[in-house]
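**Student:** Sequence and computational prediction follow.
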Amino acid sequence: MTTSTDKFPTIILIAGHWLGAWAWDEVLEHLATDHSRVTAMTLPGLDGDDPNRASRTLDDQAEAVLEVMTQLGVSEEQPATLVAHSGANAPVSLILDRHPELVRRMVWVDSGPVATGSAFDPNFPVELEELPLPPLDVLANQASLEGLGAEVLERFQARAVPEPGPVLRQPVKLTNDARRKVRTTLVCCSIPSKQVLELAHAGHAMFAEVAHLEHLDVLDLPTGHWPMWSRPRELARAIQSEASRTS
C-alpha cells in the first residue's frame, strides 16, 4: 500500500563545499514531488551574508540540518530522505550517528559516509580562516568538471563561498553503529560504482565506511563531480526514485 508519505517523501538536499541551496535549483525544477516536502538548505559557513561564517563548525552544520528536519516535521514515525553531495558528507554523517531514527533513506551524490576520526584536511593551516574555491585548473585536478559548460563554471565561480577552516580541520567523531543500518544509496558519478565498491572493500580511507553499510544500493550516473548541473534531470529522477522506495 502506497501512503502519501511514500508518494511525497520529505527530501532534504545538502550540497558540498563552497555551495549553498542555490546549487540544487535545476534539480528542484525536475523533482516530481510535493514541494512542501522537499527543501534545499545552505549549511552554516556557506551563507555569504553571515559575518561569522568563517568560524562555523561541523557541529554547527549538523545542528542546522537537524533544525531543518524539525521544521519539516521529521520524526521517527515520518523520517526523511537526506541527499548529501560531496563535502556535505561530514555533517550528514554526524546526523546519521546522532539521529539515525530520523533518516528513512540516505542518498550520497558522488560522495559517501565518513569514518570516525576522519577530517577533510586536518593539516589546513590554523592561521587561515577559510578555503576559497580554487582556480578552475587546480579544481579540475581535484574533481572532475565533466559536463560543465562555460556558463555553469562562471556561475560556480561567482557564487561560491569560501569553506570555513574549522569545518575542514575538525575530525568527525562517531559512536553509534545504528548509522550503518540506515538504507543507503550511492549515486556514483565521477567514479564508477564498481570501482567505489572495490576501494571500499580494500579499506581505502575515503570509502572504507561504505563496506560497513548493511543496506546498500548503488546507481551509476556517469558525469563529473557536480551532477546537479551536468545532469540535473537524471539526478532528480534518481533522487525521486530512491526517496520513494519502501525497501
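**Tutor:** Cool, got the structure.
**Student:** going forward, measure contacts between C-alpha atoms and count neighbours the same way
**Tutor:** Noted.
**Student:** Show me the strands in the protein, by range?
**Tutor:** Assignment of strands within the chain using DSSP state E yields the ranges 11-14, 38-41, 80-85, 103-109, 130-131, 163-164, 184-188, 216-220.
**Student:** Just put these in TSV and tack on distance to G20.
**Tutor:** TSV is the format used below for those (distance: least, Cα to Cα, whole Å):
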stretch	distance to G20
strand 11-14	8
strand 38-41	7
strand 80-85	11
strand 103-109	15
strand 130-131	15
strand 163-164	11
strand 184-188	20
strand 216-220	24
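**Student:** H201: which of the ones you listed is closest?
**Tutor:** For H201, the closest of the strands of the chain is strand 216-220, at 13.3 Å, according to Cα to Cα.
**Student:** Take this one as well and set it beside the first:
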Amino acid sequence: MSTFVLVPGFWLGGWAWDKVAEVLRADGHTVHAVTLTGLGDKAHLATPETDLDTHIHDIVHVITGEDLHDVILVGHSGAGGLVTGAADRVPERIARVVYIESGPMAAGTTQMDNYGPEFKAEIERSVAAAGGSLFPLPSFEVLEQGDISLVGLGDEERALMRSRATAQPYGTMTQPLTLTGGGEKLPKTLVACSIPLEQVRAVIASGHPFFAVLSSPEWDFRELPTGHWPMFSVPEATARVLAGV
C-alpha cells in the first residue's frame, strides 16, 4: 500500500479530494489531503504575504510533521509548482511526484508566466477589484475563455466548486520558484486529462521549452480523458490512475 499526499489547485481546499481519497483509503492506502494557507477552512489565514514559499512549507510540514516516507506527492493544476518545490526540499521522503493537469515549474518562473496576455490581464483586473492580494474564482465562462476545460462538470459539480471555493492568495502566483535541484531525478508522472496524451507527446517531441523537461527518463505518462478537474468529474477513475502509478 502507498502513502499519498494530495495537493489541490487554485481556490480549493483538501475537501476537493474527498471522493478520490475515499476510494484510495478503501483500497488500503494512506491519504493526506492538504489544505493550504489561505484556502478552504484556512481562508482566514490569508495575508498579503501568503506566497509560493508559504504553500510549499505547508506541504513539507505535512510530510515531516506526520513523519511520512515513500510519499506519492500529487499536485493538481496550479499546485504543480508547489509539489515541485516541496519535492525539492525533502526529496529523501518522496517516492514519486504526480502532476495532474499540470507540470513542473522551472526555477525562477512564476505561475503567471504560464498564461497568455488576455487571461493574465483578466487575472490582474480581478485581483485589483478584490483588493490586490486575492484572486477569486472567476466565472466558468471566463475559465473557458482561458482554455480551461469544463468537461465533466455538471450543475452539481459547478455548484459545489462555487459554494466552497475560496479566493487564491495572489502571492502564490507571482513569487518565482526557488529550486536547489534536490528533486530533479525523482520519478515523475504526468496525468493528461483535457489534452490528449498523443498531443502532449507531440509537443514534447517538438522541443517546446515548457515541455522539454518531460522528455527526461524519470518521466512516465497516464491519460485520463475528462476536463480540468478530474477529482470532481471522474473521482473513482482518478483514484485508480493514482493507485496505478
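**Tutor:** Yep, it's here. Nothing here was measured: the structure is a model prediction, and the numbers come from that model.
**Student:** sorry, back to before: indicate which one of the strands of structure 1 is closest to Q142 of structure 1.
**Tutor:** strand 130-131 (14.1 Å).
**Student:** That closest one maps to which residues in structure 2?
**Tutor:** Aligning strand 130-131 of structure 1 against structure 2 (TM-score structural alignment) gives residues 134-135.
**Student:** May I see the strands of structure 1 arranged in CSV, with distance to E67 of structure 1 and mean neighbour count as well?
**Tutor:** Below are the strands of structure 1 laid out as CSV (distance: least, Cα to Cα, whole Å; neighbours: other Cα atoms under 10 Å):
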stretch, distance to E67 of structure 1, mean neighbour count
strand 11-14, 12, 25
strand 38-41, 11, 19
strand 80-85, 13, 25
strand 103-109, 14, 26
strand 130-131, 25, 18
strand 163-164, 20, 24
strand 184-188, 22, 24
strand 216-220, 27, 16
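**Student:** Out of the ones you listed, the one nearest G48 of structure 1 is which?
**Tutor:** Here strand 163-164 is closest among the strands of structure 1 (Cα to Cα), at 10.4 Å.
**Student:** so that closest one matches what in structure 2?
**Tutor:** With TM-score structural alignment as the criterion, strand 163-164 of structure 1 aligns to 168-169.
**Student:** Could you give the separation of that stretch from the chain centroid?
**Tutor:** Averaged C-alpha coordinates place stretch 168-169 of structure 2 at 14 Å from its chain's average position (Cα atoms, centre = their mean, to the nearest Å).
**Student:** Go ahead and name everything in contact with it.
**Tutor:** Under the contact criterion Cα atoms under 8 Å, 6 or more residues apart in numbering, stretch 168-169 of structure 2 has outside partners 10-11, 38-39, 46-48, 50-51, 133-137.
**Student:** now do 6 Å
**Tutor:** With contacts defined as Cα atoms under 6 Å, 6 or more residues apart in numbering, stretch 168-169 of structure 2 is touched by 10-11, 134-135.
**Student:** Equivalent analysis for stretch 182-196 of structure 1, please.
**Tutor:** Under Cα under 6 Å, 6+ apart, the answer for stretch 182-196 of structure 1 is 105-110, 215-225.
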